[in-house]
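Asks: Mind looking at a prediction? Sequence and model below.
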Amino acid sequence: MEYAALADYCRQLEETDADERLVATLAELFQTADDDHLPLVVTMVRGKVAPRWESLELGVSSSLTQAAVVRATGVDPDALEDAWRDRGDLGAAAEWAVANSRQTTLFAESLTVAGVHETLRELAGYEGDGSHDRKVETVAGLVSNADAAAARYLVRTVLGYMRVGVGDGTVRDAIAEAFLDVPGEPAPGTPSATAPAVAAVERAFQVTNDYRVVAETARADGADGLAELDVELGRPVESMLARKAEGLASGLSSVARVGAEDGVEGDDGRDPADLGGPAGETETADATDEPDWRGRVLAEVKYDGIRAQAHVDGETVRLFTRRLVEVTEQFPEVVDTLRERVTAETALLDGELVGYDGETGEPVAFQEFSRRIRQEENVAGLAESVPARFHLFDCLYHDGESLFESSLSDRLGVLGETVAFDDTVCRAGSTVPDSVADARGFYRGAVDDGHEGVVLKNRAATYQPGRRVGQMLKHKPVMEPLDLVVTRAHYSEGRRSELLGRLYLAAYDPDADAFREVGRLSTGYTDEELAALTERLEELVVARDGRDVDLRPEIVLEVEYEELQSSSEYDSGFALRFPRFLGVREDLGPTDADSVSRVSELYESQ
């Protein structure tokens, strides 16, 4: 498949606003690709050359890419800088540069999708002395063989930010549209796909976490083939996520009545997201202290750590974070204990890695513990000073059998039979409360012990990876910090003039697969923290205008604030008052950030 053909479809996608047309165009692209190119197209249309769980980073900055475009085209560097600033997109600037190239390639090679994919994967492996120049030369070689339109999307792929409006939901719907013929009600936002077809694709993605496999299976074997896909050890699955409860008492009642939208028959048909009641602990227990939820809800400690899953296959043990990043080497004490303490031949375990002070045994703040994710040297020393405990709260796979469709109670029973718990690998603290007073006492105990709060779980619920569901709610102190994405920045003045000290923060809008700004951050970090943050952000620059830069939305910050205000200045409709930096959330990806709807809920609860 010629790369120019992929670029043409990307142009169509970029110029399309209507959801149905977006899905139809992407479905046509998938149908057009042959069997060899389909898995490549599925990832490359989103600016990637591998699924997220492979953690493959090209390591190519915007400045490196800019140098490569200059080398390939011979345009004046200042002119390219101007084109970048005017268009706000280095891909569009590269398109201009190729169209105005001062160099002629005598032996240009035709770019293919497979060729570009292979070259970029090889580029990701360049390391050591001379790797920077090799990367510039490789990217320049690709650009010199591209026409102007292809250069636009080639550069965006190199930078990992495609800007064509395609998110996970679009890919899901397009696979259903392209390859499945399943009877049922129409699926919203698609030309002809049905809701059962979309559900079949979504379920397959939940257990594989790889749309390449899903697309290939849907084309070859249809819905029946998708139903046969299952967990594969070493390939992490999306974590099941909790909604936030607005109160402990109302949360107990809500989590016990799971609505039909979550795939389980409910008691009264009410929306599980409609929690009712005031926020915090000011509720009266009598209001929702009803017999119908007793015995049906598990209250579990919510730890301030790193969500992780352990894949155990005989002597092989691998750890992955919620972002699907492998951290096996960073937590040797946990891996060694799992190898000794897991009695099953194969297992997939879900839990929270928590750091504890090596001398006092008290839990340490997340920001201190999260250093272990990025640690490459002296891992053993850091493990001694800040040892980790793996608090397990679920078992998703056991000796060749998936447990996704089993109830939480049954899964916990298997967990107890699978792991011989000790101080390093232990069962997450939990209770089955008999009253709101019981639950509140457990919650206060968790907070007093230095943990975040509690998670409320429906004991009859199945496991639904990658979704925030009514079967699971988390309760923490009110006006909790927000996890927000940095989308643009401004260089500071004075002694910090070389640092990006003014950071614009955004919440995630899953409906539009976009980020909506909620304010600007400029306080809370030390000079050292800001310098380290600037170094990382400068690698994500996609456009410059004087001292202002637009950034690829990748880094998530934890931010505290005084209150939320209604605002027309930011496209979310809200603004943080006096935001303050708490730290980088190394365990979260951009789409894991707090949503605009969550910001709205907090605003209403003030």
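Replies: Received, thanks.

Asks: going forward, measure contacts and count neighbours with C-alpha atoms only.
Replies: Will do.

Asks: secondary structure class for the residue of the chain most remote from its centre?
Replies: Note on the chain: the largest C-alpha distance from the chain mean falls to residue 106, namely 43.7 Å (Cα atoms, centre = their mean). State at residue 106, reduced to three classes by DSSP: H, G, I helix; E, B strand; the rest coil: coil.

Asks: and the spatially most central residue of the chain, what is it in contact with?
Replies: In the chain, the C-alpha nearest the mean C-alpha coordinate belongs to residue 589, at 3.7 Å (Cα atoms, centre = their mean). Applying Cα atoms under 8 Å, 6 or more residues apart in numbering, we find residue 589 in contact with 323, 554-556.

Asks: let's bring in a second one:
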Amino acid sequence: MSDANSSAEESAFEFESEGEAEEDEAGLAPVEEKKAAKKIAAIFLKKAPENKTKAGWKAGDPVPYSALTETFEKIEATTKRLEILQHLTLLLQQVSERSPDNLLRIVYLCINRLCPDYEGLELGIGESLLMKAIAQSTGREMSRIRKELEQKGDLGLVAVASRQEQPTMFKAAKLSVPTVFKSLKEIAQLTGNKSQDRKIGIIMKLLAACQGEETKYLIRSLEGKLRIGLAEKSVVVALAQAIIYSKQVNKKLSEAALAAKLDEGTATVRAVFSELPSYDLIVPALLEYGVEGLRDHCKLTPGVPLKPMLAKPTKAIGEVLDRFEGKAFTCEYKYDGERAQVHYLENGQLAIFSRNSENMSVKYPDLIESVPKIRKADKDVKSFCLDCEAVAWKMPEFDESGTQTGGGHLLPFQELARRKRKDVKVEDIKVKVKLFAFDILYLNGEPLLHLDLATRRKLLHENFQPVENEFDFARSEDCTTVEEIQTFLDASVKDSCEGLMVKMLNGAASTYAPSQRSQNWLKLKKDYLAGTGDSLDLIVVGAFYGKGKRTNVYGAFLLACYDADTETYQSICKIGTGFSEEQLLQFYQLLKPLELSNKKGYYDMGDAKPDVFFEPQVIFEVLTADLSLSPVYTAGKGAVDQRGISLRFPRFIRLRDDKGPEDTTSPEQIIEMYQRQQAVSNGRTKGGDDEDGFW
């Protein structure tokens, strides 16, 4: 293809930006999705050129890696969500028509993963290993690479510059998407003796074959951060729209009809993905059956964890009654444990998943042993999915005569955190765990998400039974007055719980909404009834050296939140209160090995300047008196004005080792907390959507 033809073809797919409404950082709102559908419909119905990217390829051939990186370049060059969606949709549509067997790999490379979350396969490549691979493949000295990384803050850019200085004797074969994906998977699976050297060897081969900007995106994929502003929710929407259009090529549709079809199909794929978040299952089904047949072939399935439904925080019992006035609702204990989704398959296979889809079966072998006993003997329970809380449990005590001297009771989360996460043997367990079920999502081949909570709870109690010291139902009470809620809240606190979960009991508003933080579930925690409305989970990205008694440890820590859209960590506060001397020593020992020689390129720190930076691994749960605008920190910057949002008087509560670095409180949640606080101080309440979350 000539350059002239390339330019002509590209111009046919230029995007109008004048008057285009941009999406907010939480993702495309429903109105914006309709606009996106209309714009993409208009583009598709133009006379489509044969090649929509410069890196064209013949039908049936592997997709060139350059076709993907060219799309990444276009996405990185814009901040407009609709434009990002259009670029990606065009690529995925082209792949689904020409090389459909490459589509799944393309999707995974776009979200920077190799498989579903619950399989737990990760690259696990550190910065030092990548620098070593770049040095060996280009002949540059490590000291020069380190210095350049400090200047540019992006190892991908350093690799590009290093390749430009590298003399080439011969031209390597062009990279394809299947080759890159296979190599990344091979790197992730390598273990044992000399595995690091073998990983470097694979990376060097890939680098030798890279051309132009491919180097930058390859290194970023290996780092685990693409940093192009592509959120997973946009990938799901683009996938849906690409499939719809590819199935409509030979059908005459008006722009309005196609836009309506794109809008409806997007909603379908989103709903199915919420129930069955596995591209391994959804992408092949879309290619074979289209969006119209997706629901028939992809449903909630035991063994595939769905993203759990979450609750909105509330600061006062009065807010609960305002929300549920005139409606039936129930209050449940909010246990101080770890979310556990229990899946039991018809073949007897059993798995327990965390809130972020990590398979925790190896962490809880004691629960694996006890779960089969919870089925009632007179019920034919063959398969199920339960939503539960795993809580540390103090076993009953007995004297020498066998008389029970103390009953079993709940223990705080800190005790649960003491348990090993890997290679756990039942006989070695010191901290016992009890499972409390509060919902049932699937039973004997039937998804139950569409049923109201009252019906789901009835099925839960009809088919399962308590097992002493091992399993029980979440304690609940249907309340109607402030006094009843307050009494039940006091009881929960007395029983060592965090507070209450308040849920809609009947009607369409009481169905289970995977991956959404809904106002149909409210959490009322004892710690923040007079505070900001919620605790926050924040990542430790830096620290300040201690003084006086804290001379030999870190005296304070820099915290940040993770922005999934931009793949950056945004600074939010410095915290130095709420720590005991023992905790400061513990955190020094925990964080010292994570110290970095320089700040990560994806750390958006603003004017915050800690003495040391860390790898983003350790999460603190904190409380705060309130939130304020700050010229120093960057969390939610630009949402209210050019300043970021900061926490005033933050106080450490506990470590959260049950969450990953990308599961921290999001900038969107922080912005909402700030706006709610301002609305209350102004004597009004903030309107808005009932739900948010993944979408």
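Replies: Great, that's in hand. What you see is a predicted model, and the numbers here were worked out from it, not measured in a lab.

Asks: Can I get the buried part of the contacts of residue 589 of the first structure as one ChimeraX selection?
Replies: Per 16 or more other Cα atoms under 10 Å, the buried members of the contacts of residue 589 of the first structure correspond to this ChimeraX selection:
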select :323,554,555,556
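
Asks: Give me the subset of the contacts of residue 589 of the first structure lying in strands.
Replies: In this view, the contacts of residue 589 of the first structure that belong to strands under DSSP state E are residue 556.

Asks: could the contacts of residue 589 of the first structure be laid out in JSON lines, adding distance to residue 315 of the first structure?
Replies: Compiled in JSON lines, these are given as follows (distance: Cα to Cα, whole Å):
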{"residue": "323", "distance to residue 315 of the first structure": "24"}
{"residue": "554", "distance to residue 315 of the first structure": "34"}
{"residue": "555", "distance to residue 315 of the first structure": "35"}
{"residue": "556", "distance to residue 315 of the first structure": "35"}
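
Asks: Closest one of the contacts of residue 589 of the first structure to residue 500 of the first structure?
Replies: Closest to residue 500 of the first structure out of these is residue 555 (13.5 Å), distances taken as Cα to Cα.

Asks: List the residues that contact that closest one.
Replies: Neighbour list for residue 555 of the first structure: 485-486, 537, 584-585, 589-590 [criterion: Cα under 8 Å, 6+ apart].

Asks: Take these and keep only those in helices.
Replies: Among these, the ones falling in helices (DSSP state H) are residue 537.

Asks: most surrounded residue in the contacts of residue 555 of the first structure?
Replies: Of these, residue 485 is surrounded by the most neighbours, 32 neighbours in total, counting by other Cα atoms under 10 Å.

Asks: what's the counterpart of it in the second structure?
Replies: Using TM-score structural alignment as the criterion, the counterpart of residue 485 of the first structure in the second structure is residue 538.

Asks: Its match touches residue 558, doesn't it?
Replies: No. The pair residue 538 of the second structure / residue 558 is not scored as a contact, 9.5 Å apart, by Cα atoms under 8 Å.

Asks: Which residue is the nearest non-sequential neighbour of the corresponding residue of the first structure for residue 451 of the second structure?
Replies: If you follow residue 451 of the second structure across to the first structure using TM-score structural alignment, you land on residue 406. Distances taken as Cα to Cα, 6 or more residues apart in numbering place residue 462 nearest to residue 406 of the first structure, at 5.5 Å, with adjacent residues excluded.

Asks: Return the residues in contact with the match of residue 451 of the second structure.
Replies: If a contact means Cα under 8 Å, 6+ apart, then residue 406 of the first structure has 461-463 as its contacts.

Asks: Confirm it sits in a strand?
Replies: No. Per three-state DSSP, residue 406 of the first structure lies outside any strand segment and is coil.

Asks: what's the distance between it and residue 465 of the first structure?
Replies: Using Cα to Cα, to the nearest Å, residue 406 of the first structure is found at 13 Å from residue 465 of the first structure.

Asks: Now which residue in the second structure aligns to residue 108 of the first structure?
Replies: Residue-level alignment of residue 108 of the first structure against the second structure, with TM-score structural alignment as criterion, gives residue 172.

Asks: aligned partner of residue 37 of the second structure in the first structure?
Replies: Taking TM-score structural alignment for the superposition, residue 37 of the second structure sits opposite a gap in the first structure.

Asks: picking up where we left off before, for residue 395 of the first structure, see how far away the match of residue 451 of the second structure is.
Replies: 10 Å.

Asks: helices or strands up against the lengthiest helix in the second structure?
Replies: What stands out as the longest helix in the second structure, according to DSSP H, is helix 255-275. Where contact means 3 or more Cα pairs under 8 Å, 6 or more residues apart in numbering; DSSP states H and E, helix 255-275 of the second structure is packed against helix 30-44, helix 232-246, helix 294-297.
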